[in-house]
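In: What follows is a protein structure lacking sequence information:
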C-alpha cells in the first residue's frame, strides 16, 4: 500500500538526483518569489513543516518542504548511503532549482546536512541558513535518547495507529495531554506486506546513524563548514533541548560570531512541533531582514 498526501494549495515536486534517487517535496507560493528550502530532521518527513511552509507561501515566499532521501515519499538509497555528505549533495541539487538563491532551514539532520551544503559542497547556492536545534557539537546522552527511540519497533512495527501514538507519548512525556493526531500518523507510517505499520523511512537510515555517529572527523568537518559560511545564520534552540546545551551554543557562536541565536521557551528538540507559533514568528523576523 502506498499513500500519497498533498497539502491543499501545494504543488507536488519531484527532483531526480544524479545517482537515480528521486526526492519528493511540496511547494507553496509563487515559484518566482524568494525561496525557502525546508529540510526535516532524521526520521521525520516533509509534513513536519506543513504549517510553516504554508505560512511562508502565504507571506510571499516560495517555500519547499522536502522529503530527504530514505524518508517519506522520497526514494530509498540502493547503496544505503545516508551520510551527512550525501544529504548535503541533495540539498545543493534542490537548492539550484530555485529561481532565486533560497534560504535553507534545516532541523537536526537537515541542519547538519545544510552546514556541509553551504560551507563546503555548494557555497553560493543559498543566501542564508536557519538551524533548528542543531549544532556541530551536541549532547551525547541526548543523541542516544533520540536514536534509541528511532531504533524501537524497527522489526515488529505497530499493529495500529493508536499503538504508534502511545510510543510517541512515552517518548515525549512532557507533551502530556497532547495526544498525537491519529489521522495525521498516516503521513508518518507505511503499511508493510504483513499489514503492520512501520515508520515512513528506510530502516537502513537508523542503522547508519548508529554505526557512524558524530565522530571527531565529522565534528571537524562540520566546524570547518560552519566557519566558512559568511551569509546570515540563525540558530534556534529549544530551551529544553536534549541535544543542544549551553556549551553547544557557546561553541557554535565562537566559530560563527556573526550568527544570531534565539532560545524558545517551553520547547525541546522538536521545536516546530512544541512551539510552532513562536518558531514561525522567529523565522518571520529573521527572513524579513533579508
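Out: That came through, no problem. Just so we're clear, the structure is a prediction, and the values are computed from it rather than from any experiment.

In: Could you use CA atoms for every contact and neighbour count after this?
Out: Noted.

In: Would you enumerate the residues in contact with the residue positioned nearest the centre of the chain?
Out: Closest to where the C-alpha atoms of the chain average out (C-alpha atoms, centre = their mean) is residue 40, at 1.7 Å. By C-alpha atoms under 8 Å, 6 or more residues apart in numbering, residue 40 lies in contact with 46, 48-49, 66-68, 106-110.

In: where's the most far-flung residue of the chain relative to its centre relative to residue 125, distance?
Out: When distances to the mean C-alpha position of the chain are computed (C-alpha atoms, centre = their mean), the maximum falls on residue 194, with 29.5 Å. When distance is defined by C-alpha to C-alpha, to the nearest Å, residue 194 is 44 Å away from residue 125.

In: alright, now check it against this:
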C-alpha cells in the first residue's frame, strides 16, 4: 500500500490528546483523550497485545466538535500496569473507569476491536444500563482471536525479545493475522508498541494477557444498551458468524461490513472505519433504540488514501 502520508493522517496525529491515568483495583490504567471534557463520548478499546495508540488516527476523527473520545490501555498493555491475572471482567471495569476519569459526561459508547470486542461485550453484559451503546469490531464470539490462537500455539507473543534499538524493534512488528496495511499507519503503531528497558527495547504487552478464560456465546443475549457489529470483508468475523451473533442479540443489532478490509480495519481502511463509526454514532445521538429486527449486512463503501 501507499507509503505517502496523507494530510488527514498528519492532521489527526497533530491533534494532541490529553493523557491521564486512573487506578483500578491497585493497577494504574493509562488513557488518551480527544475533544472537550464534560461532553458525551466514546471509549476505544484495542485488541490483544495492542494499545491505545492503535486509535491515534481514528480518535480525532470521532470528536466532531461535540464528543469526548477516550482510548484506553487495558492492564497488561501499552503503558498501563500489569496484573498477576487478567480477566474480561476487570478489563470491563477499566473501560468504565477510563470513561469517568477521562472526562466523558454520562453513559459512554464503548467501541472494541478484536479482543477489545470481547471486553466490550462483557462491559455491555455487566454494565449495560450504564452504557449508551456498544460497538464490536471484527470479534467472532465462539472463536479465539488470531492473537490468542497464535499465542496458545507458540507462534507469536511468547517471551519478549529485546532489540538493540527502537528502529530494529519496529522492523519486527507484525500484525496477527498478517494482512495488507498502510505503511504510515503501521510505522506509527509499531513505534508506540515498544518500551525502553535496561539493555534495549522490548514489546509493551504482557504475554500473560492471553492466559485467561474465553468468552462464550452465552454473553450474546438481549443487552441493556444498543449494540452494533462491524466486520471487515476479509476479516475474521465471517458473514455466517455475524448472522449467528445478530440472531442471538435479538435481531436488533445492525451488522456493517467494511469493504476490502482485513481484521485490523484501522490499519488498512481507517477512513472507512471512521466513517462507519461516525454514521452510527450520529444515528444513535438522534434516534431511539430499536426494539425489532434491522436489516443485516449493511455495506459501507470507502477506501483509505
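Out: Sure thing, it's come through. For clarity, every value in this text was computed on a predicted model and none was experimentally measured.

In: Tell me how the two chains score on TM-score.
Out: Superposed pair, TM-score by TM-score structural alignment, normalised by the length of the first structure: 0.82. Supporting alignment: 268 aligned residues with a C-alpha RMSD of 2.7 Å.

In: any idea which of the contacts of residue 40 of the first structure is closest to residue 140 of the first structure?
Out: When the contacts of residue 40 of the first structure are compared for distance to residue 140 of the first structure (C-alpha to C-alpha), residue 108 comes out closest, at 13.8 Å.

In: Can you find the partner of the closest one in the second structure?
Out: In the second structure, residue 108 of the first structure lines up with residue 114, judged by TM-score structural alignment.

In: Just give the number of residues close to its match.
Out: As a burial measure, the neighbour count of residue 114 of the second structure was computed by other C-alpha atoms under 10 Å and equals 26.

In: which ones are touching it?
Out: The contact partners of residue 114 of the second structure, taken as C-alpha under 8 Å, 6+ apart, are 46-48, 136-140, 145, 263.

In: mind checking how far it is from residue 146 of the second structure?
Out: Applying C-alpha to C-alpha, the value for residue 114 of the second structure to residue 146 of the second structure is 9 Å.

In: now residue 67 of the second structure
Out: Counting by C-alpha to C-alpha, the gap from residue 67 of the second structure to residue 146 of the second structure is 32 Å.

In: Can you show me the helices along the first structure?
Out: In the first structure, the segments counted as helices under DSSP state H are 50-58, 84-95, 109-116, 140-151, 161-171, 203-212, 216-228, 246-255, 271-274, 276-288.

In: Could you single out the most deeply buried of the ones you listed?
Out: Of all the helices of the first structure, helix 109-116 carries the top mean neighbour count, a mean of 27, counting by mean count of other C-alpha atoms under 10 Å.

In: compared with the second structure, how much does that one deviate?
Out: Relative to the matching residues in the second structure, helix 109-116 of the first structure has an average distance of 1.2 Å after the fit, by mean C-alpha distance after the TM-score superposition for the first structure.

In: quick one: that helix to helix 84-95, angle?
Out: Following axes from the mean of the first three to the mean of the last three C-alpha atoms, to 10 degrees, one obtains 80 degrees for the angle between helix 109-116 of the first structure and helix 84-95.

In: Contact partners for residue 120 of the second structure?
Out: Neighbouring residues of residue 120 of the second structure by C-alpha under 8 Å, 6+ apart: 45, 92, 110-112, 134-136.

In: From residue 298 of the second structure, how far off is it?
Out: In this view, residue 120 of the second structure and residue 298 of the second structure are 21 Å apart by C-alpha to C-alpha.

In: Check residue 71 of the second structure too.
Out: Residue 71 of the second structure sits at a distance of 26 Å from residue 298 of the second structure (criterion: C-alpha to C-alpha).

In: Setting the sequence-adjacent residues aside, check what's closest to residue 9 of the second structure.
Out: Take residue 9 of the second structure and drop its neighbours on the chain: the residue closest to it by C-alpha to C-alpha, 6 or more residues apart in numbering is residue 57, 6.1 Å away.

In: Tell me the spacing between that neighbour and residue 39 of the second structure.
Out: The span separating residue 57 of the second structure from residue 39 of the second structure equals 20 Å under the rule C-alpha to C-alpha.

In: now do residue 114 of the second structure
Out: Using C-alpha to C-alpha, we find residue 114 of the second structure at a distance of 27 Å from residue 39 of the second structure.

In: What's the local residue count around the residue in the second structure that residue 133 of the first structure lines up against?
Out: In the second structure, the residue matched to residue 133 of the first structure (TM-score structural alignment) is residue 138. Residues contacting residue 138 of the second structure under the criterion other C-alpha under 10 Å number 29.

In: isn't residue 138 of the second structure right up against residue 263?
Out: Yes. Contact between residue 138 of the second structure and residue 263 holds when scored by C-alpha atoms under 8 Å: they sit 6.3 Å apart.

In: any residues in contact with both of those two?
Out: Between them, residue 138 of the second structure and residue 263 have 114, 231-232, 235-236 as joint contacts when contacts are counted by C-alpha under 8 Å, 6+ apart.
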